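*Asks:* Give me the fold of what follows.
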Amino acid sequence: MSQTLLFATDLSQDNRAAFARALRLAYAQGAHLDILHVLDPYLPHRVLHEVERAVSEDISATLTDLREDYALEAPALMIQTLVGSPHVEIVREAHERHASLIIMGMHRKRGQKDLLSGTTVMRVLRSAPCPVVVASYLPTQPWQHILVPIDFSLAARQTLKEALVRFPEAKLTLLHAWSLPGERELGSQTYYAQWRDHEVTRLREALDSEVEGLMRELDGVPEVELVLEQGQPCDVLHDYMKRHSPDLVMVGSRGQPHHTSQLAEMLLNEPHCDLMLCRAW
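*Replies:* Next up, the predicted model:
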């Protein structure tokens, strides 16, 4: 049975990168692509049909342009307009169509953190029944370097599994941020440095075991590199991204309603690359 990808568009020029990414993903995965636009419920009824027709024509024109730009054949697709609250309709359609992925774009200038919490993107991220991609960059190529922040949580394990299954051709970097008690006060002491090195080695062995255990369950896994860096997770992730410029960061959600992680909010506030948020269950 073919997968269904749901692309939600607001028709803005900033959504073009997400549209192109949705096309590339659907084409690469042989998936059905549902293209959705949600109309304002307060539109006058007498103009609603005209607006729906105009929206469909605009989406079709953009689809033709992108296919020509990227030399892609059209995947099986459907263009649909609905009336209602955007995040509600997107989540409902994802449920009803058993979507395996939602693709959206960002239409907010970076750095405007105070405007992030109430956006459609954030509301969808908090309620979606499947992973959500927020695409900010034109897809000149498939994602080749994917960064996955990991710890020992169920959310991190599920995110890693999603990465291994979905992107078997990519290079995966697993990034773990570590810190130990007493570093500031005792870091210069010889015995503390020895203890720290021992603890970091033990941590790496535990993470290696965790990753290898998951990889044994799967076939055809991609190249994987495990990186441990000292510091707080947001700081470590931000610094690593600036140094290495990954194409995609995949972050786990702990499945708590109306909640997104600090990592996800940081990545959305300063989108250095595309983001995928994966639920723990």
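*Asks:* From here on, just use CA atoms for contacts and neighbour counts.
*Replies:* OK.
*Asks:* isn't Pro129 right up against Ile90?
*Replies:* No: the criterion here is Cα atoms under 8 Å, and Pro129 misses it with Ile90 at 10.5 Å.
*Asks:* Which of these two has more residues huddled nearby?
*Replies:* Ile90 (24 against 21; other Cα atoms under 10 Å).
*Asks:* which SS state does the closest residue to Val132 other than its chain neighbours fall under?
*Replies:* With sequence-adjacent residues excluded and distances taken as Cα to Cα, 6 or more residues apart in numbering, Val132 is closest to Ile102, at 4.7 Å. Here Ile102 is recorded as strand under DSSP: H, G, I helix; E, B strand; the rest coil.
*Asks:* got a list of what Ile102 touches?
*Replies:* Leu5, Leu6, Phe7, Ala8, Ala94, Cys130, Pro131, Val132, Val133 (Cα atoms under 8 Å, 6 or more residues apart in numbering).
*Asks:* Now name the helix or strand holding the last one.
*Replies:* So the one you mean is Val133. Here Val133 sits within strand 132-135, counting by DSSP states H and E.
*Asks:* next up, for comparison:
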Amino acid sequence: MPRLERILITTDFSEPAGWAAERGAMLAAAHGARATLLHVIAGDVYDRLQRLMGSEAEALQEGLARGTREALESEAEELGQRHGQPPEVAVLTGAVTHAIRDYMERIDADLGVLGASGRGLTRQLWLGSTAERVLRRCRRPVLVTKGPPAGAYRRILVPVDFSRASRVALNWACAVAPEAEVVVLHAFEVPFEGKLQYAGVDEDTINRYRMQARDEATTELGQLVAGLDDGRGKVRRSVHHGYPARVILEQANAMGCDLVVMGKHGRGAVEDALVGSVTRHVLSQAGCDVLVAGSQ
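*Replies:* Prediction:
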């Protein structure tokens, strides 16, 4: 079972980043973890200052770095007042995505926390560009916050496809919020169902295939969650027919889940620099926080 001992919270001082900072501080307090609040000054900012300001650029750069650290320290102090222990602070300069990824490795962070979009960003591609790039590049678990936290997580949805990534995600769900109810969901589709319909296979036959697939999934789901429930009824199983991304979003909304925990890839995915299509869709469209368990 993973443990939360080091948490890296990234901020650009936007409102979504503030939600991430609040959630990260809450998790640190709940787990007795060390938290670090990080801001990365993009390297091209200094380049632009040099071009625009010439000899005055160096003083402006020093002022920018000093002001950023002061703002971080102020935010950390406020978080400490609300949650008992202020995060450490760090200011870096460089390519934002690479700096975040490398710093997570440097401090051996167990979890990264960031907002779904940053200052001035729209949902470029499928998520705010910084969050998207971090998720593509980072091997460690990343929590993407979608709104202001309203307390500890109460109900977590864990979509599974019985791959190794599913087991990692399930372990993370139990570790992040041990008191929360965990709903383990499998969404299935009958192989070649569309082609069977086009081929004129009758609906009764297709329904038999669906029932067989459901029974097999139910059995495998039972094996996956065996031993997780501690007798308090906090682990539920759910099997639904349909396209996985659609089913996940519908069930997360219908059950009032405040967190979805899922793997970076599904079955057969091998590229660390990519994010699976279902995970991408859920990250983009979910109304609640999403934790991507990474590929460690």
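*Asks:* Superposed, how do the two chains score by TM?
*Replies:* Once superposed, the chains reach a TM-score of 0.86 (TM-score structural alignment, normalised by the length of the first structure), with 273 aligned residues with a Cα RMSD of 2.7 Å.
*Asks:* Map the residue nearest to Val132 of the first structure onto the second structure.
*Replies:* Under the alignment (TM-score structural alignment), Ile102 of the first structure maps onto Gly112 of the second structure.
*Asks:* swap in Leu268 of the first structure?
*Replies:* In the second structure, Leu268 of the first structure lines up with Leu283, judged by TM-score structural alignment.
*Asks:* Which residues does the helix or strand hosting Val45 of the second structure contact?
*Replies:* Taking DSSP H and E as the definition, Val45 of the second structure sits inside helix 43-53. Here helix 43-53 of the second structure makes contact (Cα under 8 Å, 6+ apart) with Glu56, Ala57, Glu58, Leu60, Gln61, Thr93, Gly94, Ala95.
*Asks:* Let me have the residues you listed in CSV, extended by secondary structure, neighbour count and distance to Gln251 of the second structure.
*Replies:* Shown next, in CSV, are the contacts of helix 43-53 of the second structure (DSSP: H, G, I helix; E, B strand; the rest coil; neighbours: other Cα atoms under 10 Å; distance: Cα to Cα, whole Å):
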residue, secondary structure, neighbour count, distance to Gln251 of the second structure
Glu56, helix, 11, 56
Ala57, helix, 17, 53
Glu58, helix, 14, 53
Leu60, helix, 15, 51
Gln61, helix, 16, 49
Thr93, strand, 15, 41
Gly94, strand, 15, 40
Ala95, coil, 13, 37
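*Asks:* ok, Ser179 of the first structure to Glu185 of the first structure distance?
*Replies:* Ser179 of the first structure is 13 Å from Glu185 of the first structure, where distance means Cα to Cα, to the nearest Å.
*Asks:* With neighbour numbers in mind, choose between those two.
*Replies:* Higher neighbour count among Ser179 of the first structure and Glu185: Ser179, with 13 against 9, using other Cα under 10 Å.
*Asks:* And that one, how close does it get to Gly231 of the first structure?
*Replies:* From Ser179 of the first structure over to Gly231 of the first structure (counting by Cα to Cα), the distance is 6 Å.
*Asks:* next one: Arg202 of the first structure
*Replies:* 17 Å.
*Asks:* Then Leu172 of the first structure?
*Replies:* 21 Å.
*Asks:* And the helices in the second structure?
*Replies:* For the second structure, the helices defined by DSSP state H cover 15-31, 43-53, 57-83, 96-106, 129-137, 164-176, 193-198, 203-225, 244-254, 277-285.
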